[in-house]
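Asks: Fold the following, please.
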Amino acid sequence: MATIGVSIGVSFGVGIIAGPIISGFGGVQAVFGVTAVLTVLAMLAVIYIVPNPQKSKLHRDAEFVPEQAMNALKNPDLLRLNYGIFVLHLILMAIFVVVPSLMRNAGLVAGHEWQVYLPVFVLSMAIMIPFIILAEKKRKMKQVFLGAVGVLVLAELGLSQFHDNLISIIGFLGVFFCGFNLLEATLPSLISKTAPADLKGTAMGAYSSCQFMGLFLGGVIGGWFNGRYGVTAVFLFCAGAAFTWFLVSLTMNPPRYLANMLISLENLSEQTTNEFVSRLLEVVGIVEVTVHNEEAVAYLKVDSQLLHKDQLQALINQYTNV
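Replies: Model prediction:
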């Protein structure tokens, strides 16, 4: 899941770097034209490249299930994360309402914004990597997460006070992207760790909705603050929003470092299924098993570092070959 978050962050980075370059060649029309072409290519990839399953089944770990929506929305830990991705993308869009014009006012030639975005983005991605390792491998996720949110607050406060100088804008923009990229990578991983195994798909659906709601409102609110109160107010508002996120995150439970697994229960009787589940819970590293008999699937939460994989495989072979 962290890879998904990184890919989203990278796509944004490529977009803000490529946008000014494309605009320099053909104006805003070229930007929208390239966007349309990429959209068509994505559609063709889905139609002709993505495999079409011969047998389609519901997978609650990957699909949004409407009847489970309220369970996802009532979960306090998931709500904290949904609020987080909402605030993160609200801030992102709000500051980019004003940052490009501020850099031009500070002396950057129009159309050369990519010369700032490219090194800032690449450097921030490199700085992010050891912190992801610390969060995931050393199991310091909450500490790293809170630190990254705090970095956002500091970056926004810095931009609110020092946005007249190009060097300071670039510097605090770099600080912002260090926090942004780290959070963009860790939030999907936290959703996966936090959601019950059979609720992950629905939880990710709610998470994505909050993400794009933040993008929409960030542009609206950023434009309104800029027009009414000026650029300083935009950055102060973003700092305040990030600080509320920091306060909300202080009460988050340290995540369980668990991965998700699915096991097919097809052709197993109810009695055999119950026996199989009891045996699964005896395997070291398996923390949670949720069965949906109507789908013939067992959803597992496992600790990958502790899981006895050979014992699990032997058990699966024993029951699925019956």
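Asks: going forward, measure contacts and count neighbours with C-alpha atoms only.
Replies: OK.
Asks: Let me see the contact set for A241.
Replies: The contact partners of A241, by Cα atoms under 8 Å, 6 or more residues apart in numbering, come to 87, 91.
Asks: Which stretches in the stretch 201-322 of the chain count as strands?
Replies: Secondary structure of the stretch 201-322 of the chain (DSSP state E, counting those that start in this stretch): strands at 259-264, 286-292, 297-302.
Asks: Another sequence for comparison is provided below:
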Amino acid sequence: MMNALERRSTFALSSIFALRMLGLFMIIPVFSVAGQSYQGATPALIGLAVGVYGLTQAILQIPFSLLADRFSRKPLVVLGLLLFALGGAVAAMSESIYGVIIGRAIAGGGAVSAVVMALLADITREEQRSKAMAVMGMSIGVSFMVAFSLGPWLTSLVGISGLFWVTTIMGIAAISMLLLVPKVTRHHRNYQQGYVTQLKQVLKMGDLNRLHISVFALHLLLTAMFIYMPSQLIEFADIPLSRHGLVYLPLLVISLFFAFPSIILAEKYRKMRGIFLTAIGGIVLGLLVLIFGFESKYILLLGLALFFIAFNVMEALLPSWLSKSAPIQSKATAMGVNASSQFLGAFFGGMIGGQLLILNNTSMGWGILTAIAVVWLLISFGLVQPRYLSSLVIRLPESKQTDEWTSQLLAIRGIEEVVVMPDQQVAYIKVDKQQIDDVARQDLTHLLGKEVAI
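Replies: Predicted coordinates:
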């Protein structure tokens, strides 16, 4: 069970993600039409106005995450959310399409997805992290569904410039959620290295690269599907566009009943690799169903359901696995590369989805997406089961300096990281049980003043 601090922080950081995603997604279903009212608007520039956000996100995730491994994460999140809010305001005040493009680029400059995830990893125990990441993943999915319903309605009330002002308000509201997140000080063995060396270290790790390919493929397939699927729901399932949210939302809820048990199995019984590969297999199966049964309403919905269930399992497992496999001192950097891969996947998914719409062969379209998923599955077989750390929750000692105390802890074999929350007078000690021996247990008992079960 997550403790009260973890539940509160997970809620706050998931809300930050959801508010940002709402601001991003609400524009998508309306801008292709509403954007034509801007001076100088052309179809290409309207597309650029929508897509430039993802491009600046992909470019700036890594610089933000490199900084987040050296400095406090919360101020960087505030900076990113301020840029997001500022970009919304610039777009809202613009009368030309170029002003909107500049505003969307500024908003995308607040590339703090990886920093938020790294902060969540700091303040959750290893055993509870997948649950926290699952909640964050679900918040993204729910915000996607809500945005596609809310965007057209809000635009009818306040217009397209008003919709951009709403994104600014959401950015400011997201900053206020940080008040619920405790102040965190991270302590680990000091690895002195430059920014380039740190990035190279992350990029040389085979399993991390497989996880980056995984998030790229996952969001490529998701984006392509949401471009390719709507016309088929209209044609073969006789479901009008205005009611598509009523299809996606129940499927999202159903997927929760599969996602959370899968996460518990992955963590409690250390079956993460098996669950991970099974989820990719589920995506392949869902796409295979769509190749052969897209003309039937119920088979079409079955394929979509299989995809959604597997997608949400993957959305929960990926950041948790990443946080386990990344070097302690480069956790945010690894998450930054992963977030860049995610946004690039969405970018290429949009391009591929658009090309699939031109095809006159629907089965071939689904076959192309299936082939991408099969290649992803084959690459993922090279993944090795991640290392599992455990967490001890300890009250901070009153009689010792915190820095001295954490240094003594980190000198003990098997202690990987100490995360201190001074306002709560609590520390999470992250331990590799396979490295702990009798001498280390004695040293830990002596330092903590009590015996701990490891």
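Asks: After superposition, what is the TM-score?
Replies: Remark: TM-score between the superposed chains equals 0.77 [TM-score structural alignment, normalised by the length of the first structure]; 298 aligned residues with a Cα RMSD of 3.9 Å.
Asks: on that earlier part again, packed most tightly, which of the strands of the stretch 201-322 of the first structure would that be?
Replies: Highest mean neighbour count of the strands of the stretch 201-322 of the first structure: strand 297-302, a mean of 22 (counted as mean count of other Cα atoms under 10 Å).
Asks: ok, and what's touching it?
Replies: Contact with strand 297-302 of the first structure is made by 61, 196-198, 258-266, 285-292, as judged by Cα under 8 Å, 6+ apart.
Asks: Quick check: end-to-end length of stretch 233-247 of the second structure?
Replies: One end of stretch 233-247 of the second structure sits 9 Å from the other (Cα to Cα, to the nearest Å).
Asks: Buried residues, it. List them.
Replies: 233, 237, 239, 244-245 (16 or more other Cα atoms under 10 Å).
Asks: Just give me the closest of the residues you listed to A105 of the second structure.
Replies: Relative to A105 of the second structure, the closest of those is G245; by Cα to Cα it sits at 28.0 Å.
Asks: Roughly how far does that closest one sit from T223 of the second structure?
Replies: 16 Å.
Asks: same check, this time on T333 of the second structure
Replies: 25 Å.
Asks: Tell me which of these two has more neighbours.
Replies: Neighbours per residue (other Cα atoms under 10 Å) separate T333 of the second structure from T223, with T333 holding more: 30 against 21.
Asks: and that one, what pairs with it in the first structure?
Replies: Counting by TM-score structural alignment, T333 of the second structure corresponds to T202 in the first structure.
Asks: Could you double-check that that match sits in contact with R60?
Replies: Yes: counting by Cα atoms under 8 Å, T202 of the first structure does reach R60; the two are 7.2 Å apart.
Asks: And for Y228 of the second structure, nearest residue in space, chain neighbours not counted?
Replies: G353 (5.7 Å; Cα to Cα, 6 or more residues apart in numbering).
Asks: Help me confirm that that neighbour comes into contact with M229.
Replies: No: look at G353 of the second structure against M229 with Cα under 8 Å: they stay out of range, at 9.3 Å.
Asks: The two - which one has more neighbours?
Replies: Legend: neighbour count by other Cα under 10 Å for G353 of the second structure and M229, higher for G353 (22 against 18).
Asks: F237 of the first structure versus the aligned residue in the first structure for the more buried one, what's the distance?
Replies: Mapped onto the first structure by TM-score structural alignment, G353 of the second structure lines up with G222. Per Cα to Cα, G222 of the first structure is found 9 Å from F237 of the first structure.
Asks: same deal with Y83 of the first structure?
Replies: Between Y83 of the first structure and F237 of the first structure the computed distance is 16 Å (Cα to Cα).
Asks: From M128 of the first structure, how far out is P188 of the first structure?
Replies: 15 Å.
Asks: So for these two, which sits in the more crowded spot?
Replies: P188 (23 against 20).
Asks: so what's the counterpart of that one in the second structure up against?
Replies: Mapped onto the second structure by TM-score structural alignment, P188 of the first structure lines up with P319. Neighbour list for P319 of the second structure: 117, 130, 133, 335 [criterion: Cα under 8 Å, 6+ apart].
Asks: Among these, which one lies nearest to S139 of the second structure?
Replies: When those are compared for distance to S139 of the second structure (Cα to Cα), M133 comes out closest, at 9.8 Å.
Asks: which residues touch the closest one?
Replies: 117, 120, 316-317, 319-320.
Asks: 10 Å - rerun?
Replies: The contact partners of M133 of the second structure, taken as Cα atoms under 10 Å, 6 or more residues apart in numbering, are 10, 14, 117, 120-121, 124, 139, 263, 315-320.
Asks: counterpart of A44 of the second structure in the first structure?
Replies: Counting by TM-score structural alignment, A44 of the second structure has no partner.
Asks: typo on my end, I140 of the second structure
Replies: In the first structure, I140 of the second structure lands on S11 (TM-score structural alignment).
Asks: Thank you kindly, that will do.
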